[in-house]
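In: Okay, here's the prediction I keep looking at, along with the sequence it came from:
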Amino acid sequence: MKTLFDIPTAPLVPVRGETAGYPVHRIFGVGRNYAEHAAEMGYEVDRETPFYFTKPASAIVESGSEIPYPPGTSNFHYEMELVVAIGAPAFRVSVEDASKAIYGYAAGLDMTRRDLQLAERANQRPWSLGKAFEQSAPIAQITKAAEFGEIGPQRIRLSVNDEIRQDAHLRDLVWSVPELISHLSRFYHLGPGDLIYTGTPAGVGPLQPGDRIFGEIDGLQPVSITIGAAE
């Protein structure tokens, strides 16, 4: 059957050491996965079960880009995150086997229209307007899992205009990467092309046009963006 119209192809994320890119199918975000960030948002961590939100593939932005200050918000926030790239099918996998599905890791940003997110939260509505919008998931190149090693001691930090705003360690994750993959795989057939943004440390805050954001995770390519004029 022919299509009625053309739609964008899957965005590609560069991979260290490869000429081919990683095509993005879906993006899952993890909420409140650092205890101090949950506290600054007015919540205690739910240690019984993780929870998630999603972003469209159109949220992907290559590191080094300028993105516009998005429409509909006056409180646009950065959130620095470890991103997990899935590289093999994973459905109802155990925590012990979950790591076999990991292709690699990247530094990423979960850009958030905070005022819209908080308004949705106050009305017990989904976070779609606050989280799921175009150019809201900047990402650096992916490093293959074998080249990154065990998750834990690496620092994760972010600066705005050369001023450090977030600084933590990956061992501070409430839910580990294997736990997240195992849990998500109870509800989705995970597979190549799926990205998991694993949550942000404390220190999130607002941005203005002209701001420069630089995020780092030890052992990974850093992610950077500049905020352009409002749309």
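Out: Yep, it's here. Numbers count the residues shown, from 1 in each chain.

In: okay, CA-based contacts and neighbour counts for the rest of this
Out: OK.

In: Work out for me the element A39 sits within.
Out: helix 35-40 (DSSP states H and E).

In: ok, now R121?
Out: helix 114-122.

In: Remind me what that helix packs against, helices and strands.
Out: If you count contacts as 3 or more Cα pairs under 8 Å, 6 or more residues apart in numbering; DSSP states H and E, helix 114-122 packs onto strand 76-78, helix 128-131.

In: next up, a second structure to put side by side with the first:
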Amino acid sequence: YGARVRGEVPGWSELGVQYADYTLWQNELLGDQDDPDSLFVTQIDYWTRVLAGLPDQLSLPVDRPRPAVMSYRGDYVTVDIGAELHRRLADVARSSGASLFMVLQAGLAALLSRLGAGSDVPLGSPIAGRTDQGLDDLVGFFVNTLVLRTDTSGGPTLGELVSRVREVSLAAYAHQDVPFEYLVEHLNPVRTLAHHPLFQVMLALQNAPEAVFRLPGLQIDVAPGRTHTAKFDLFFSLAERRGGRGEPQG
């Protein structure tokens, strides 16, 4: 049986895990919505508490009014973070007992606050949802979305802000199982076709191992699809480059 972070997954054997097994396990893990002692109710109570009073939308400096209905038109802007800054960010993460993602989250929240978004900054972030080793080789989409609320009030130092972010993020990771769609339904924020609910800016650090796919006579590479669409106001999607010894390369 595969070993889970929060316990053993019943029925997962060395014969292999199927996608249907995961859905059954998730339902069993979360438990009955009417059971006050279930993990589902515990996690819903957590999100209800930490997202209480969340701003309806993040105010950003823009040169035109927000339309009544999102057009979903968008595009990519490529940004390169050099090796030296990458190394310094990694050093801050190491000295703070935080992850590189947490340092990037703190930096983005500080930037948005400096641009006029206020001191209550909700950021969306995808989480892989693969909390069990038995899922490592299973094809399937397990990603969930978390809302990471960053408090930038009081003029904190970088270290203080990273510490705040670390505390919020670790708590969110421990309550990651409730599907985002249900969370929106339960919290019932002001619903509008003008912007995404609960957050409008997303941050992701793509640090999953890159799969290699080979076919005879073909050179295969991965490239973003240029759909000219956007689901959020801003989506910061970053990927690390590291050398053969793991050194930061941007």
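Out: Ah, there it is. Just so we're clear, the structure is a prediction, and the values are computed from it rather than from any experiment.

In: Superposed, how do the two chains score by TM?
Out: TM-score for the superposed pair, counting by TM-score structural alignment, normalised by the length of the first structure: 0.25. Supporting figures: 94 aligned residues with a Cα RMSD of 5.6 Å.

In: other SSEs contacting the helix holding A39 of the first structure?
Out: Judged by 3+ Cα pairs under 8 Å, 6+ apart, helix 35-40 of the first structure is in contact with no other helix or strand.

In: quick one: buried residues of the helix holding R121 of the first structure?
Out: 114-117, 120 (16 or more other Cα atoms under 10 Å).

In: what's the answer for stretch 96-113 of the second structure, then?
Out: In stretch 96-113 of the second structure, residues buried by neighbour count (16+ other Cα under 10 Å) are 96, 98-110, 112-113.

In: residues in contact with it?
Out: 60, 89-90, 92-93, 118-119, 121, 150, 152, 158-159, 161-163, 165-166, 169, 203-205 (Cα atoms under 8 Å, 6 or more residues apart in numbering).

In: could you flag which of those are buried?
Out: 89-90, 92-93, 118-119, 121, 150, 152, 161-163, 165-166, 169, 203-205.

In: Out of the residues you listed, list just those in strands.
Out: 121, 150, 203-205 (DSSP state E).

In: List just the nearest of the residues you listed to Q26 of the second structure.
Out: Closest approach to Q26 of the second structure among those (Cα to Cα): A204, at 23.8 Å.

In: burial count for the closest residue to that closest one other than its chain neighbours?
Out: Once flanking residues are discounted, A204 of the second structure sits nearest to S237: 4.9 Å by Cα to Cα, 6 or more residues apart in numbering. Other residues near S237 of the second structure number 13, with proximity taken as other Cα atoms under 10 Å.

In: show me what contacts S237 of the second structure?
Out: 203-206.

In: Which of the helices or strands spans it?
Out: Going by DSSP H and E, S237 of the second structure is in strand 234-239.

In: swap in T145 of the second structure?
Out: Short version, using DSSP H and E: T145 of the second structure is in strand 144-151.

In: packing partners for that strand?
Out: Checking 3+ Cα pairs under 8 Å, 6+ apart, strand 144-151 of the second structure ends up next to strand 120-127, helix 158-173, helix 180-187.

In: Tell me what angle that strand forms with strand 120-127.
Out: 150 degrees (axes from the mean of the first three to the mean of the last three Cα atoms, to 10 degrees).

In: Return the set of buried residues in strand 144-151 of the second structure.
Out: 144-151.

In: and that strand with helix 158-173, angle?
Out: 150 degrees.

In: tell me the angle of strand 144-151 of the second structure relative to helix 180-187?
Out: On the basis of the same axes, to 10 degrees, strand 144-151 of the second structure is oriented at 60 degrees to helix 180-187.

In: Turn the buried residues of helix 114-122 of the first structure into JSON lines, columns for distance to A137 of the first structure.
Out: Below are the buried residues of helix 114-122 of the first structure laid out as JSON lines (distance: Cα to Cα, whole Å):
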{"residue": "R114", "distance to A137 of the first structure": "15"}
{"residue": "D115", "distance to A137 of the first structure": "18"}
{"residue": "L116", "distance to A137 of the first structure": "17"}
{"residue": "Q117", "distance to A137 of the first structure": "16"}
{"residue": "E120", "distance to A137 of the first structure": "20"}
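
In: Going by distance to R155 of the first structure, which of these wins?
Out: Distances from R155 of the first structure to these, taken by Cα to Cα, are shortest for R114, at 25.0 Å.

In: So that closest one is in contact with R121, correct?
Out: No - in this structure R114 of the first structure lies outside contact range of R121 using Cα atoms under 8 Å: 10.3 Å.

In: just to revisit the earlier point, from the buried residues of stretch 96-113 of the second structure, which ones fall inside helices?
Out: Of the positions in these, 96, 100-110, 112 sit in helices, assigned by DSSP state H.

In: Show me what counts as buried in the one helix or strand Y46 of the second structure maps to.
Out: Element membership for Y46 of the second structure (DSSP H and E) is helix 39-50. Within helix 39-50 of the second structure, the residues scored as buried using 16+ other Cα under 10 Å are 39-44, 47.

In: what do you get for stretch 155-163 of the first structure?
Out: For stretch 155-163 of the first structure, burial by neighbour count (16+ other Cα under 10 Å) applies to 156-160.
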